[in-house]
Structures are given as C-alpha cells and as structure tokens.
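Q: Predicted coordinates and the sequence they were generated for:
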Amino acid sequence: MEDLGAFLHSRRARVTPESVGLRPGARRRVSGLRREEVAQLVGISVEYYQRLEQGRSSSPSPEVLGAIARALRLDKVESTHLSSLAHPPRHPNGHQPVQVRPELLRMLDRMASVAALVINDRFDVLASNELGARLFEPVLAEPDSQRNLARHLFLSPTAADFYLDWDEIAAATAAQLRLVRARHPADSELAQLIDVLTAASQSFQTHWSAGDVELRAAGVKNLRHPDAGVLALHLENLDLPGDPRQRIVALSPAQDPATETALRCLATSPPSATVPAGTPTKP
C-alpha cells in the first residue's frame, strides 16, 4: 500500500484549502491540504486517513475511495488509478507475451504512407513497418532487449534533439508507466525498467516523484530526424482488443506540406537493416 500513500500525499499537496471551501488558517507548513482537512471532507477519522497514507490500512471501501477522489479533486484517470492502488489484482499475471499476430504484421506492411509501430504498455517496440523503422531508427538501432521508447527517451544523449517536445513527452511517459504499474504490479520487466530509469535519469526521478498518472493520448509530436529534418506528426494510439497490453502507434503528417514531402523521401530511402519492415523486433 506504499504506492497508495504516496499517491494520496501527492494529490493532497495540489489542493488548496480555499479551493474546497476551507479557511487556510494561520501558520500553515504545507501548501496543500492537511490530513485532518482531507479526513473532514471525506467524513472519516483522521487516524483512518493517516493509516491510508502510511500504508497501514488495506481495502478501503468504494464509498470511501469515491469520497477521497472528490475531496482531492481527482479526474477520471486519477480516480481509476486510486482504485487500482487500493485494490490490486488478487491474481496478478506478470507475464506479457511479446509476439505480434501475423495478421497485424501484414497490416503494418500495408500502411506504407504512415509510420507505424506496435508497442506494449512498457514501451517496448515489438514490430514496425518500413517507414516506422526509418523514423525511429535511433531507437531500433539498439539491441533487442533495449528497443524501448521510454529507455531511449530518458537515457539516450540524443533524445532531446530527436524529440523537440521532450519535456512534455517525458512527463507523459512517466505518468503512463505509473498507471501501468498499478494495473500490473507483478510485471517484473516493468519493475526492472522503472528501477533502471530511476537509477540512471534524474529527469525520470523528477517526473516519477510528481506522482502524476495519464492515459496515452493523440496529438501532434515534433521530431528532428537526422535524415528527414524537422517533422510535425500527428500521433494516434490504436488499442488492440485482442491484445490488451499492445497497441499501434501511427504517425502521419500533421497538415504540414514540408513534413509530407520529408516523409515521402524517407519512405523511398533504403530500408533500415536494423529492423526489417513488417517483422517483430523481439523474438
């Protein structure tokens, strides 16, 4: 329950007394709500709320969790995350297959004008089409075990040049990993990835300690490719119902003629020898 306590503490720190109709009072030593103020808003004892934050109380009721979510002004994603932390899976399955269905590989091959990757929720790159391999060559040049978007983002010295929106992407990636860890606490590979990033990247530590959670979202991403130059790309995440921990990441020009031209040139350039198009990047 340690993660639950840390999450509650981080969310409590964001909420001011004034925003929930409380008087701030004098000589406050915290910028957010005090524990007793949260307990008052929720309608539980200070001792019980304190036990929750300290990880000494398990299985709070849905009613209590709902009241806490309202008191701390949690959004839908944060409320769901709170429930995942309070009630982790009883029979967690830490195994995640890395195989990509042959039908999906064939579909990737047919997406010639779109850069497409298949990744899992740990950000491992499992497969790509030809344009995806060319676009993400800096990532896919790594050994199989290190072809991971999060690892590249936080550990590669060239990542900040490749991702022009690096700060925004870094914050979102850490927040998504935190969400996945609550859903799959027994995933040892995920735990190992988080440990590596925490030990090696001060930026990851900073974003991770913020306690934020976030669902993957569509939007415009700006990249600087070593061959194609600056690209403005629209990113879509396409969930795969048959493979709930895998998704397609598809990037297309974001209504930018220069990007359209650059992608066409990239698509006709020699394919990457590192990652054959339309084939898995992992065994």
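A: Yep, it's here. This is a predicted model, so every value here is computed, not measured.

Q: contacts, neighbours, all on C-alpha from now
A: Noted.

Q: Contact partners for residue 2?
A: 53-55 (Cα atoms under 8 Å, 6 or more residues apart in numbering).

Q: Name the member of the residues you listed with the most neighbours.
A: In terms of neighbours by other Cα atoms under 10 Å, the contacts of residue 2 top out with residue 53 at 19 neighbours.

Q: how about the nearest residue to that one, chain neighbours excluded?
A: Using Cα to Cα, 6 or more residues apart in numbering and skipping residues adjacent in sequence, the residue nearest residue 53 is residue 5, 3.7 Å away.

Q: Got another one to weigh against that:
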Amino acid sequence: MKDEESGNRLGSYLRARRELVSPAQAGIPPGGNRRVPGLRREEVALLAGISPDYYLRLERGRDTNPSPQVLESLARVLRLDDVERTYLLGLVAARPRPPRRKRPEHVPARVHQLLAHLQIPAFVEGRAFDVLASNAMAVALSPRLRPGRNRLRSFFLDPEEQAFHQDWTKAAAGFVAALRTTIGDDTDDPRFVELVGELALSSQRFRALWARHDVRNLDGGTTTVHHPVVGDLRLHRDKLPIDDVILVVYYPDKDSGSDEKLRLLAALSQSGPTDAAHSQSPDTPHPETS
C-alpha cells in the first residue's frame, strides 16, 4: 500500500479519481496538448470553485483539513457516487488513533451448527476475505471455499477461479473496490498489508485496479458461475453480518434450472468425499500462479 504509506491518502485518492474523469465528462471542450489522463489539477480547481494553489496543496498533503463544502464540490467534479463521496469525507474525518489490539476472528459455535444444516452453499469470511468456515455444499460449488483459503488470492492468482466466474473482469473490479472499503483507515493492519503486497507483486490486473482507488460495498447480488461438472449456475448472493464475521450464502431461484443443477451437485457431493463444516486460521499462501 505504497500510497497509503506516504500518509497522504486524501491526495492519493483525489489524484486517482481526477485521472478517471475525461474532459468531455466535465464539459471541457476537446483539444490542446494534454499530457495527463483525465482532468488537470487547475481544471478540477476551476470546476470546484477553489484556487489552483489550494487544490495543489490538497493533493500534495500540505492541507489535510478541507471543509465539508470543499469536499462536496470536489465530489461533484470528480463524479463520485454516494459510496465514493462517503469514502472521501471519511479520509478527512479520520484522525490518528492509538494502536488497537486485534482480536482473532472467531466463528460462533451457533454458526457452525447453521452451516451444517444449510442445504445451499454457505461459508463465513473475515474482513480480509479469508474463508473461516464453510459447509460441504460450498466446497462442492468451489474447492477454493475451503477454510484457510483467501478469496482475493484465489480470485486473482488461481486460473480455475477465474474460469469459474462468467464475468471475471467485472467481478474483479468490484472485489478490489470492496477491499478498499473494508480496509478503511486500517492501512497499517498487517493482514491487509501482507495481502495487498502479495497481490500487487503477483497480479498486474490487481495493481491496475488498486491504483484506481475505486470503493464499493460488496453486498448481495446475482452472479453466474461455471461449475466444471454441472455447468452454468445463476445464483443469488447474500452477505449477513454475524458478530465480527460475515455469513455468505448462495442460492438459486426455486424450481429453476440452476436449482435442479444445485440439487444434482448436492447428490454428487454426498456420493463422494465431503468436507464437514469447520473452521481454522488462514494458512500460508498457496502456490498459485498469476
């Protein structure tokens, strides 16, 4: 997290976002010898109603306490949505705090019981997308959902996981944006530093997406995945907070083709080796390749 290590998170975010706004989007006539992608600093300042010198100080970290009015103006110029605007305001609202003692992520015993009873793919993930527990159907859906695996590492470094997702490119962008939202101001958390550092070194796609500074909430939705045995499955995804962890469930529309395929997958998994729901601490990185 090189940009965060500099301590100038606000400037890094402003610079990344203005590079993603085209002059046409901002209503600026085309033409001229533009040497930078997106908007120039002085163009952002003009459109936001602040002086170019003041905006330069913001990007370079010389002023770390802009008013909410200035931030709202910048959010408008940079075409930020509600999640991105909230993130921008949070960069200024965050204040130095004493180091927090991290508690180990714990899966409550009742959640293990719930996983064992669910007949649909379900697993528990931590803040860094480590799989902490899963049921047999989750592992039957994807072996990468075994406890001890990390979903981000699998997503970017495992070719089988990339083939599993029908629209891997779109999903990758959302995943990285969700990681930024999850990290928040915990940029010095060793687990996040380790994970981001590994992925930045191993995956060019991750590096490009991380540099965009996108932020998104990775909530529920619908996705299509390709299972190597039963074929394409259209599944809904819900993420349910339980204490300090997240329960993730996948389920199809009732009586749909995907519902039938999921029942077939359940039958196949019962006829062979199955993994009972359990949990363990995240293991060492798997020997996956980019």
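A: Sure, I can see it. Being a predicted model, the structure only gives us computed values, none of them experimental.

Q: Now do the strands in structure 1.
A: Taking DSSP state E as the criterion, structure 1 carries its strands at 115-120, 125-128, 219-225, 229-239, 246-253.

Q: Who are the packing partners of the last one?
A: Pointing back at strand 246-253 of structure 1 there. On a contact count with 3 or more Cα pairs under 8 Å, 6 or more residues apart in numbering; DSSP states H and E, strand 246-253 of structure 1 meets strand 115-120, strand 229-239, helix 257-268.

Q: so how far is the shortest one from its chain's centroid?
A: Mean C-alpha position of strand 115-120 of structure 1 versus that of the full chain (Cα atoms, centre = their mean, to the nearest Å) differs by 15 Å.

Q: now do stretch 7-18 of structure 2
A: Distance of stretch 7-18 of structure 2 from the chain centroid (Cα atoms, centre = their mean) equals 18 Å.

Q: distance of the residue nearest the centre of structure 2 from residue 216 of structure 2?
A: Residue closest to the mean C-alpha point of structure 2, counted by Cα atoms, centre = their mean, is residue 178 at 2.5 Å. Residue 178 of structure 2 sits 5 Å away from residue 216 of structure 2, going by Cα to Cα, to the nearest Å.

Q: again, but for residue 164 of structure 2
A: Per Cα to Cα, residue 164 of structure 2 is found 22 Å from residue 216 of structure 2.

Q: how about the residue sitting furthest away from the middle of structure 2, what does it touch?
A: No residue in structure 2 sits farther from the centre than residue 32, which is 36.8 Å out by Cα atoms, centre = their mean. Under the criterion of Cα under 8 Å, 6+ apart, residue 32 of structure 2 has no neighbours.

Q: residue in structure 1 matching residue 205 of structure 2?
A: Residue pairing (TM-score structural alignment): residue 205 of structure 2 is matched to residue 203 of structure 1.

Q: Just give the number of residues close to the residue opposite residue 38 of structure 1 in structure 2 once aligned.
A: Using TM-score structural alignment as the criterion, residue 38 of structure 1 maps onto residue 44 of structure 2. Residue 44 of structure 2: 22 surrounding residues under other Cα under 10 Å.

Q: Kindly provide the distance from the closest residue to residue 44 of structure 2 other than its chain neighbours to residue 27 of structure 2.
A: What sits nearest to residue 44 of structure 2 in space, not counting adjacent residues and going by Cα to Cα, 6+ apart, is residue 77, at 6.7 Å. From residue 77 of structure 2 across to residue 27 of structure 2, the span is 10 Å (Cα to Cα).

Q: Which one's more surrounded, those two?
A: residue 77 (22 against 9).

Q: isn't the more buried one right up against residue 41?
A: No: Residue 77 of structure 2 lies out of contact with residue 41 (Cα atoms under 8 Å); the separation is 11.5 Å.

Q: related to what we said a few turns ago, so of the contacts of residue 2 of structure 1, which ones are in helices?
A: Among the contacts of residue 2 of structure 1, DSSP state H puts residue 53 in helices.

Q: JSON lines for the contacts of residue 2 of structure 1, including distance to residue 100 of structure 1?
A: Listed next are these as JSON lines, based on distance: Cα to Cα, whole Å:
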{"residue": "53", "distance to residue 100 of structure 1": "40"}
{"residue": "54", "distance to residue 100 of structure 1": "41"}
{"residue": "55", "distance to residue 100 of structure 1": "39"}
